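Undergrad: here is the input, now give the coordinates:
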Amino acid sequence: MKSDFYTAISQIAAERGIPKEAIIDVMEKALITAYKRTLGNNPPPMEVTVRLDQQTGAARVYAEKQVVDDVLDDRFEIDIADALKVKADAQLGETVVVESTPHDFGRIAAQTAKQVVLQGIKEVEREYIYGEYMDREGELITATVQRMAKGNVILEMGKAEAILPPKEQVDNDRYYHGQRLKVYLMEIRREDRGPRLIASRTHKQLIMRLFEMEVPEIYNGTVELKSVAREPGLRTKVAVAARQEGIDPVGSCVGMRGIRIQNIVNELNGEKIDVVQWSSDARDFIANALSPAQVVEVHLNEEEHAALVIVPDKQLSLAIGKEGQNVRLAAKLTGWRIDIKSATALLEEERAASEARGYAEAEQLQTEAELANARVETRKVRPDGRVVYQNHQYGPLGNDLIGESLQLRATSQKLYIYHHDRLIASYILVEDDGTSLVDDEE
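TA: All right, here's what the predicted structure looks like:
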């Protein structure tokens, strides 16, 4: 019949989810420490082992003792006659391992066992928790809210506890004791006080794991989740593509009557989710990413990795979204910088640009006509590098032209200066202020 000791060890092991052998191992190590305390402050170095009888719970100590003729301290020494009973070839001066269980060691063992149950077993449990969860980093875990502590939400995950830090909490979520929710196991830290499990409700990988759970096609690989853009608690955009011909990736994610996507929305407490078709063509992908807005056309600037998107006038506010949310998420989803304009605004800009070009062309034609009819006048460049025209100085033109003869032609607005029939400068004509300068004419 099994003893109460064995039954207690088995019960602790079952409750904590760790092997009873590990508990016994911890208790034996603790008993070794307890025995060494009975040897005084500075015992000589010796090998000590403790064996626990799993049936009776009795502890037996085996320690090294030195073989001597005359025993002065039986804690560390053994008579040669007794040593020969343990080891037939024992000799003086060597050490032998013999049973050294003190008379009151049962009481010490009981106290130590209690301490181990209260302290040591927790360390073993932490190690097994770390071993159990170390390979689950990056998984979706169902947890129960246990309590709040300094802004952190403490979650219970089976035998382990996880922390949901403030920055990993969604503003719209309201946490209360006993609440069950799904979290993303973001990180597992191994610390002195045991493993520290960090969970998240804001990580975009949480979205990917929820889709894998709700959409079989994503889990088995026939539909691929290409990218995710998320503003936690508000809105998420997901781009999906089919890996198998004949499958509708968006329809697979939404589900019949929207049941699949609704399950994900409910888990996220009403966070809006847009599922869009991914495309290798950047224009199509950007247009899809701006869903539910309709897009007229997309112009790409490859050098700046920017896109100009034209939408109908009535779709402009929908394409931009509340406080720019829709276009911001579309930019994150596609990786392109997106600028949105309405069709009317684009037409007005093109009309204004066309008018500006027309004015510039007309002005150019007028200037060319005036220059063709303008009188050519000759001036020498003064020592200060300037020329005088109609009582006003223009320049400087450069020291290399000092003393050179230049040709001047004037329109109604500007003065054009040539050297050997090559235009070298032009100046806006200065209005006459009555100052008289002598022209240096040839």
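Undergrad: use CA for all of it now, contacts and neighbours both
TA: Will do.
Undergrad: nearest residue to Ile24 in space, please, no chain neighbours.
TA: The shortest distance from Ile24 to any non-neighbouring residue, by CA to CA, 6 or more residues apart in numbering, is to Leu52 (7.4 Å).
Undergrad: and Lys341, by the same measure?
TA: Spatial nearest neighbour of Lys341, excluding adjacent residues (CA to CA, 6+ apart): Ile310 at 5.2 Å.
Undergrad: one more, please, to line up against the first structure:
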Amino acid sequence: MNSDLFEAMEVLADEKGIDREVLYEALDAAIVSAYKKNFNSKTNVRVELDSEDGLMKVFARLQVVEEVEDEDLEISLEEAKEIDPSYELGDIVEREVTPRNFGRIAAQAAKQVVTQRVREAERGVIYNDFVDRLDDIMIGTVQRKDQRFLYIHLGKVEGKLPFNEVMPGEVYNVHDRIKVYVTKVENTSKGPQVFVSRTHPGLLKRLFEIEVPEIYEGIVEIKSVAREAGDRSKISVHADDPEIDPVGSCVGQRGQRVQTVVDELNGEKIDIVHYSEDPVVYISNALSPSKVTEVLVDEEEHATTVIVPDNQLSLAIGKKGQNARLAAKLTGWKIDIKSESEAEESGVYNQTGEQDEFEEVLEDFDGEVDND
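TA: Next comes the predicted model:
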């Protein structure tokens, strides 16, 4: 019977991908529990397992004392020295107490404990696997839905996609395949909980990393992402090598690369802009597709006043302020947009030769892309 038990443990370890030490620790605890329960013993015991020979032994552990007060826990110094003269007070004497036919009892008692430990260990393996997928894209299948979540089959675990993390206009049915972004992985008493999203800015970033080899290889870097899922997004990109066009790399030949991302996001418009350490240049690029006349920077307040031609004001602000809002998220700067007429009336702007100088600064950074 012992051999069968050990063989079953080996099969479990291989099938579940669980460390054998974890299983044998569980078996050890189960046998100790079985011994104490079935033989009404409070003795401290140690289990010795020999998987190669299929042997299982139980040893009582007794402390050497001058005068025995509890025979289940103690042994006298005199009796201990009869076993081995080297024993001294405080030592532990081990005595084999394995009952006859104990293997069958141990196997039966161990089943529940080992099953629980196996379940816990398997959950740990799954949790570790999915923690490694945090902030990554996974492809799954819609399994079911309730009032709060779409439940996505992701292999060994079911991902939860909250309805407020589904892009506007998207409707999914059971068995539909879907790309999702892993936002959170929790290890709970019910097993690993994986939460996913379709609206997270990280989804857009990872899609570009997949589609653009230069980003994957580190030649082009995505500096920032601002997203209003299902409607419009902006990303800023940079390349250390001046010979590399980061915007062009993301757009691809005939716009093929960016279009693939747009298609995955069901037509979400994407502006790709050059990143710059200079806030004047960066903010001007971020307000694409509008043209900018001047950017006035307040370093202390981390705020800017952007002046645009009168006929560009509505374009710069965008529908319901969207373009300005996304540009502010992208750059991290507060942005106040004024038309040239408004700026002149308020005295913050005078049309002088400074505009030509401003345009020269921007000349090398003209690479914005607007995918309408």
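Undergrad: the residue nearest to Ile24 of structure 1 and Ala58 touch, don't they?
TA: Yes: with contact defined as CA atoms under 8 Å, Leu52 of structure 1 counts as touching Ala58 (5.8 Å).
Undergrad: for the alignment partner in structure 2 of Arg257 of structure 1, what are its contacts?
TA: Counting by TM-score structural alignment, Arg257 of structure 1 lines up with Arg254 in structure 2. Contacts for Arg254 of structure 2 were tallied using CA atoms under 8 Å, 6 or more residues apart in numbering; there are none.
Undergrad: quick revisit: aligned partner of the residue nearest to Lys341 of structure 1 in structure 2?
TA: Using TM-score structural alignment as the criterion, the counterpart of Ile310 of structure 1 in structure 2 is Val308.
Undergrad: gap between that match and Ile283 of structure 2?
TA: 12 Å (CA to CA, to the nearest Å).
Undergrad: compared with structure 1, how much does the helix or strand hosting Cys250 of structure 2 deviate?
TA: If you go by DSSP states H and E, Cys250 of structure 2 is part of helix 246-251. Helix 246-251 of structure 2, aligned to structure 1 and superposed, deviates on average by 0.8 Å (mean CA distance after the TM-score superposition for structure 1).
Undergrad: is Ile222 of structure 2 in contact with Val237, as I believe?
TA: Yes: at 4.5 Å, Ile222 of structure 2 counts as touching Val237 under the criterion of CA under 8 Å.
Undergrad: does the corresponding residue of structure 1 for Gln116 of structure 2 sit in a helix, a strand or a coil?
TA: Aligned counterpart of Gln116 of structure 2 in structure 1: Gln119 (TM-score structural alignment). Following DSSP: H, G, I helix; E, B strand; the rest coil, we place Gln119 of structure 1 in the helix state.
Undergrad: what's around Gln119 of structure 1, how many residues?
TA: 11 (other CA atoms under 10 Å).
Undergrad: measure it to Ala8 of structure 1 for me?
TA: Taking CA to CA, one finds Gln119 of structure 1 at 16 Å from Ala8 of structure 1.
Undergrad: now do Glu363 of structure 1
TA: Applying CA to CA to Glu363 of structure 1 and Ala8 of structure 1 gives a distance of 102 Å.
Undergrad: kindly report the same for Glu224 of structure 1.
TA: As for Glu224 of structure 1, its distance to Ala8 of structure 1 is 51 Å (criterion: CA to CA).
Undergrad: please say which of these two ends up with more neighbours.
TA: Taking neighbours as other CA under 10 Å, Glu224 of structure 1 and Ala8 compare with Glu224 leading, 19 against 12.
Undergrad: the more buried one and Val240 touch, don't they?
TA: Yes: using CA under 8 Å, Glu224 of structure 1 is in contact with Val240, at 5.6 Å.
Undergrad: show me what the longest helix along structure 1 is packed against.
TA: The residue-count maximum for a helix in structure 1 (DSSP state H) belongs to helix 343-373. On a contact count with 3 or more CA pairs under 8 Å, 6 or more residues apart in numbering; DSSP states H and E, helix 343-373 of structure 1 meets strand 306-311, strand 405-410.
Undergrad: for the ones you listed, give me a markdown table that also has mean neighbour count and distance to Tyr128 of structure 1.
TA: Shown next, in a markdown table, are those (neighbours: other CA atoms under 10 Å; distance: least, CA to CA, whole Å):
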| stretch | mean neighbour count | distance to Tyr128 of structure 1 |
| --- | --- | --- |
| strand 306-311 | 21 | 51 |
| strand 405-410 | 20 | 94 |
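Undergrad: can I get the ones you listed in TSV with distance to Val250 of structure 1?
TA: Below are these laid out as TSV (distance: least, CA to CA, whole Å):
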stretch	distance to Val250 of structure 1
strand 306-311	23
strand 405-410	69
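Undergrad: out of those strands, which gets nearest to Ile154 of structure 1?
TA: Minimum separation from Ile154 of structure 1 across those (CA to CA) falls at strand 306-311, 43.6 Å.
Undergrad: about what we covered before: looking at Leu52 and Ala58 of structure 1, which is more packed in?
TA: Leu52 (17 against 14).
Undergrad: quick one, what contacts the residue nearest the centre of structure 2?
TA: When CA atoms, centre = their mean is applied to structure 2, the residue found nearest the centroid is Leu134 (1.7 Å). By CA under 8 Å, 6+ apart, the contact list for Leu134 of structure 2 reads 182-185.
Undergrad: who does the longest strand along structure 1 touch, helix- and strand-wise?
TA: For structure 1, the strand with the greatest residue count under DSSP state E is strand 180-191. For strand 180-191 of structure 1, the packing partners by 3+ CA pairs under 8 Å, 6+ apart come out as helix 121-133, strand 140-149, strand 194-200, helix 204-214.
Undergrad: nearest to Ile261 of structure 1 among these would be which one?
TA: helix 204-214 (7.9 Å).
Undergrad: residues in structure 2 aligned with that closest one?
TA: The aligned range for helix 204-214 of structure 1 is 201-211, by TM-score structural alignment.
Undergrad: in that stretch, what counts as buried?
TA: Neighbour counts over stretch 201-211 of structure 2 (16 or more other CA atoms under 10 Å) mark 201-209, 211 as buried.
Undergrad: could you do stretch 17-27 of structure 2 as well?
TA: Buried, per 16+ other CA under 10 Å, within stretch 17-27 of structure 2: 18-19, 23-24, 26-27.
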